[in-house]
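Visitor: Sharing a sequence plus its predicted fold:
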Amino acid sequence: MSDDTDTSLAGKAALAAGAAIGSAAIAAALLFVKRRKSRADEKPAHPEQAPETD
């Protein structure tokens, strides 16, 4: 076997695609956590302001 590194265009493209997917996953996780935190800070509606249900 050879010790040559993969310098082909396909190898570089695969590396770039993996980095892009990883970055998108991190960004989505941060947005999800931020959204959950903002919802936790909201106070629930008071019973007198609750929507009427039948």
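Guide: Ah, there it is.
Visitor: For the rest of this, base every contact and every neighbour count on C-alpha atoms.
Guide: Will do.
Visitor: Show me where this structure has its helices.
Guide: Counting by DSSP state H, the segments of the chain that form helices are 9-41.
Visitor: The structure to be compared is supplied as follows:
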Amino acid sequence: MSRKPPVPAENQSPYPIEEPPHDPVPDNETVAVVREMAAAKKRRAGPSSRQLGIGAAVGIGSAAIVAGLLFWRGNRKDGK
């Protein structure tokens, strides 16, 4: 049973309330390009584990070089 109250025929809208279903249309060029771009974006979603490993090695190596330069005492002649 419907919860809507009955509407008299003279008060009903002459325009449809819902849009009629559309016939399936083949994809045009724009839709095909957008789908291709979305698929390409999924393929290159993030860095690979190899790239992460190389990045970590470079970061640790550069931190070691900086630490070595900061704490290098040089050729001191004062005996300390």
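Guide: All right, it came through fine. Predicted model, so just to flag it, every value in this text is computed and none were measured.
Visitor: Overlay them and tell me the TM-score.
Guide: Put the two chains on top of each other and the TM-score (TM-score structural alignment, normalised by the length of the first structure) is 0.55; 42 aligned residues with a Cα RMSD of 3.1 Å.
Visitor: what's the neighbour count on residue 44 of the second structure?
Guide: Residue 44 of the second structure: 9 surrounding residues under other Cα atoms under 10 Å.
Visitor: And residue 14 of the first structure, by the same measure?
Guide: 11.
Visitor: any idea how far it is from residue 7 of the first structure?
Guide: 11 Å (Cα to Cα, to the nearest Å).
Visitor: cool, residue 44 of the first structure as well?
Guide: Distance from residue 44 of the first structure to residue 7 of the first structure, by Cα to Cα: 57 Å.
Visitor: cool, residue 40 of the first structure as well?
Guide: From residue 40 of the first structure over to residue 7 of the first structure (counting by Cα to Cα), the distance is 48 Å.
Visitor: try residue 13 of the first structure
Guide: Distance from residue 13 of the first structure to residue 7 of the first structure, by Cα to Cα: 10 Å.
Visitor: and the counterpart of residue 76 of the second structure in the first structure, how far is that from residue 35 of the first structure?
Guide: Here residue 76 of the second structure is matched to residue 45 in the first structure, going by TM-score structural alignment. Look at residue 45 of the first structure and residue 35 of the first structure: by Cα to Cα, they are 19 Å apart.
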